[in-house]
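1. Show me the folded form of this:
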Amino acid sequence: MSALGQTEAWNDFRADDEPFGPFLRVVLTPAGTGRIHLKLPVRLPKENAEPVAPMKWLRNAAVSVMGMDGQLKTSRDAEGAVPDDEEPVEGAVYYFVAVSAAPHPLEFAVDMEMARARSHLSGSDASSRPRREERLKNELVSRHIHCCLTDVPSNICNPVHIIPFHKGDEWLQLLVESRPRSYDPNLEDLTELDTINDIRNAFFASPNVHAYLGNLQLVIIKTPNGILSTTDIPRDNRILTPDVEFPSDVRFTAQWIKGTNADRAVVPNNSDMSFAKGNGGQLSNPSPLLLEYMFGVALVKHWGYGQDFLGPEHRTNVRRPVSAPLDPTLKRKMREQKAAARGGRTAEGMSQLEAEELVYRLWCASAEGVERRKAAIAEEEAHENFRLDRLMQWRERTLHNNASEDRQSR
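-> The predicted structure is shown next:
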């Protein structure tokens, strides 16, 4: 354990965590700045990575929350990173240190004119939801045949949105803009990922699997991803039905972030997602960027501390989208989550709304996220200036024509 870990009190005790211990800590932000850290069960990197890669799994976890590449060290001024195969131990404290210069997330600010909210796009209009979801379900049946993690038949399965439907198109687009994931050599094409019902924002699952994915106890990790290779993740020996197969060059693996043994009976840990035989990439796979975002959100929701960062004194002027129209059930769920957030930490940790907001802000505060958002906002401003110029030209022509008509009438 580092000197800081030995001497500093950690305000992160919750009785409901104890069955999942022992724990280690990954400190994500520098001390003295409203430090954000993950208090993770030691079992997570042990169970979710091969013996050669537990520290790579922890590094991938930190990157998913922070939105920038970095190293894990035993202290911030340590010369080298922790070896990939070092075994995690109870009480250890690791520090995430960015490998490139970036604005500190607690100090980052944007000019006020850059903070204008974009108008809400109509792609997630509640009136079009049934038609869009029916089309999405048909696409997913073609891609997966049945539940992508079990063999439950398609007639009782439903689409599972990676970014929840109620977040709306604009939220998804802001995430796409937030960073280019430059540490991943296999970058996906995000140019047309602009609607919440895109097949890249969904997979097909049974109701039980859907429930655990929805509350982020179960997450999907895509490999390779620039940090983890396909061989860094253990494989569950799932026997497939004849109509589906595992892709040969990529894995989408379900991992438990917080679940009891009874929970885990629904889906064995490290189960890979299956796809229809012969699909051959005809239908796009789930988006690695969106999966990574929700992985970061899950870690923060269940194991994150330092939520004081969410206070008004620390909030960066990042654009915040208008929420999509909600049906009554979703409205009630959102009210319950907001009430839990006002009351402090829930039994599960941060509320999901808090976690989504925090990870989005951290992504936006990365150097790459800043540059991408500046470029996007500059493009919007250029479009707005062009519109205003055209409006002024029209007004001048109208005034000139009216003046001419007045002179002629005299």
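2. Every contact and neighbour count from this point should use C-alpha atoms.
-> Fine.
3. my guess is Leu38 is in a helix, correct?
-> No - membership of Leu38 in a helix is not supported by DSSP: H, G, I helix; E, B strand; the rest coil, which gives strand.
4. for comparison, sequence B:
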Amino acid sequence: MSASESVLPGHIRLILVPNPSFYLEIPLNVIKRLCLKPRKYLVFLGWCIFGDEAELRENQGGQATSLDGDLDDESVYYFVRPAGGGLSHAIDLDVIKQRTGVRSATTVTRHNFRNALLLRDFCCAWTGTPESNGEGMHIIPYARGSEWLHLIVQNRPGNAHVANINDINDIRNGVFSAVAINRSFDRRRLAILKTPNTILSKTDIPKSPKRPVPAPKDVAFSTKFRYTLQWLAEPHATELNMICPHNADAAFGKNHKKPMPSDLLVHYHYGAAAVERWGHGADALHRPDLPRPPSPLPVPMGPTKTIHDRTTTIQKRAEASGAGAAGAGNVAAGEASGSGQIRDSEEKGQARWDADDVMLYFWGNSQAAMERHRKKQEEIAQNMEQWRQGVPSLSI
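-> Down below sits the predicted model:
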């Protein structure tokens, strides 16, 4: 589908990359139930996906539009990044995926992950479902592994100090939830909106509904932040009644000393869920005018692979997850209800990208991440030069 084609009735289109376009096509009724400030919500989505702040415009070369007011049915909006924030000098995804160091294998078991979450959350954070009917829910999927978590942290768009989140079973990568919530979250029908954040305030989100059963006495709602569970997919009535209502806020254990779910990972998941559910035109990211930079210089000394170095595993896993996507173009493997049409490039030999690949590509090309990439390349070049100068010349 071309971005120039008509927008579906009852939807709006958010252009993230123009000419050719990568964009989100989102049902208006979904936006209205998720956020009281629909235009700010579009900026929030762009910020989650790119990691950079930008302006919302009604035409690419126009002025920034007001973030107050409603969205117009069948209209097109542009998420315009600041000068220098485009993709004309984008870093290729293969480079972004390259490891920056050897990480240890997962050291915390899923059983210990569950128990650690219970010390903080006590029960399902959104429904109060007791321990016996709940489980530890990973924000970054467990199947992605600690390596992918490390890639997210290393390519983060901001400068938050999260470098010590290395394990997929770190409790900052989880919340204790009812089993049914976990299943819908893994399918990215549900996502967590943490407020306040850079774009949205707590009051920009509809109030949390009153729980049919009062929260246990051991937990409390925070007055400083909200972890709001939102249906990005259109839920069935039974899902609202039996799994979770719209915009339910999480409550956590009283007086705990455990770290809370990571803002970075929550925002990543929200962006990936939006791309998976509403994204169109991933082939636009394989544009021939986007230069492929040369591969990084190799580390001059030491083995290329150690026991826990699983670089190849990451790449194969990403390709396999993309290859498992539905043939019609839906990113979520086995998910029939999503409207997103992320498609693989028709270019021969081009591997299919899934929503996580798209997210990592954009995050790795944010201004902050590109600066880190640049510094890393300079360090590698300096190390190589120092190594060369230290090698004695051989006389013949």
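5. roughly how far apart are the counterpart of Ser122 of structure 1 in structure 2 and Ala163 of structure 2?
-> Residue correspondence to structure 2 (TM-score structural alignment): Ser122 of structure 1 is matched to Ser104. Going from Ser104 of structure 2 to Ala163 of structure 2 by CA to CA, to the nearest Å gives 14 Å.
6. Those two - which one has more neighbours?
-> Neighbour count, other CA atoms under 10 Å: between Ser104 of structure 2 and Ala163, Ser104 has more, with 14 against 11.
7. can you map out the helices along the stretch 101-250 of structure 1?
-> Assigned by DSSP state H, counting those that start in this stretch, the stretch 101-250 of structure 1 shows helices spanning 129-144, 168-178, 207-214.
8. how close does the residue mapped onto Leu218 of structure 1 from structure 2 get to Met370 of structure 2?
-> Matched by TM-score structural alignment, Leu218 of structure 1 corresponds to Leu190 in structure 2. Using CA to CA, Leu190 of structure 2 is found at 30 Å from Met370 of structure 2.
9. Tell me which of those two has more neighbours.
-> When neighbours are counted by other CA under 10 Å, Leu190 of structure 2 and Met370 differ, and Leu190 comes out ahead with 24 against 20.
10. Tally up the residues packed near the closest residue to the more buried one other than its chain neighbours, please.
-> The shortest distance from Leu190 of structure 2 to any non-neighbouring residue, by CA to CA, 6 or more residues apart in numbering, is to Trp231 (4.6 Å). Trp231 of structure 2 has 24 neighbouring residues, counting by other CA under 10 Å.
11. dump the residue contacts of Trp231 of structure 2.
-> Contact analysis of Trp231 of structure 2 by CA atoms under 8 Å, 6 or more residues apart in numbering lists 34, 189-191, 246-247.
12. How about Val322 of structure 1?
-> Neighbouring residues of Val322 of structure 1 by CA under 8 Å, 6+ apart: 117, 119-120, 170.
13. try 7 Å this time
-> By CA atoms under 7 Å, 6 or more residues apart in numbering, the contact list for Val322 of structure 1 reads His120.
14. give me the element it is part of.
-> Per DSSP states H and E, Val322 of structure 1 falls between elements, in no helix or strand.
15. Leu24 of structure 1 now?
-> Here Leu24 of structure 1, judged by DSSP H and E, is contained in strand 23-27.
16. tell me the contacts of the counterpart of Ile205 of structure 2 in structure 1?
-> When structure 1 is aligned by TM-score structural alignment, the residue opposite Ile205 of structure 2 is Ile233. Ile233 of structure 1 is in contact with 48-50, counting by CA under 7 Å, 6+ apart.
17. May I see those organised as TSV, with distance to Ala9 of structure 1 added?
-> Shown next, in TSV, are the contacts of Ile233 of structure 1 (distance: CA to CA, whole Å):
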residue	distance to Ala9 of structure 1
Asn48	29
Ala49	30
Glu50	32
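18. looking at structure 2, which of the residues you listed still make contact?
-> Counting by both residues aligned by TM-score structural alignment, their matches' CA atoms under 7 Å, these that remain in contact in structure 2 are 48-50.
19. Find the residue at the geometric middle of structure 2.
-> Of all residues in structure 2, the one closest to the mean position by CA atoms, centre = their mean is Tyr268, 2.4 Å from it.
20. Based on its surroundings, how many neighbours for Asn255 of structure 2?
-> Neighbour count for Asn255 of structure 2, taken as other CA under 10 Å: 10.
21. Make sure Ile96 of structure 2 is actually in contact with Gly364.
-> Yes - using CA atoms under 7 Å, Ile96 of structure 2 is in contact with Gly364, at 6.2 Å.
22. who has more neighbours, these two?
-> For Ile96 of structure 2 versus Gly364, neighbours defined as other CA under 10 Å are more numerous around Gly364 (30 against 21).
23. What separation is there between that one and Asp263 of structure 2?
-> Taking CA to CA, one finds Gly364 of structure 2 at 17 Å from Asp263 of structure 2.
24. And Asp72 of structure 2, by the same measure?
-> 31 Å.
25. Please apply the same query to Arg226 of structure 2.
-> Using CA to CA, Arg226 of structure 2 is found at 11 Å from Asp263 of structure 2.
26. The two: who's more crowded?
-> A count of neighbours by other CA under 10 Å puts Arg226 above the other of Arg226 of structure 2 and Asp263, at 23 against 19.
27. In structure 1, what residue corresponds to that one?
-> Structural alignment (TM-score structural alignment) places Arg226 of structure 2 against Arg251 in structure 1.
28. Now for that match: which residues touch it?
-> Arg251 of structure 1 makes contact with 222-223, 230, 272, according to CA under 7 Å, 6+ apart.
29. Output those residues in CSV, with distance to Asp198 of structure 1 appended to each entry.
-> Output for those, formatted as CSV (distance: CA to CA, whole Å):
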residue, distance to Asp198 of structure 1
Lys222, 18
Thr223, 21
Thr230, 25
Asp272, 21
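30. Top of these by number of neighbours, please.
-> Neighbour counts for the contacts of Arg251 of structure 1, by other CA under 10 Å, peak at Asp272, which reaches 27 neighbours.
31. most neighbours, which of the contacts of Trp231 of structure 2?
-> The most crowded member of the contacts of Trp231 of structure 2, judged by other CA under 10 Å, is Ala191 (27 neighbours).
32. coming back round to it: what's the spacing between the residue nearest to Leu190 of structure 2 and Pro293 of structure 2?
-> Distance of Trp231 of structure 2 to Pro293 of structure 2, given as CA to CA: 39 Å.
33. I appreciate the help and will end here.
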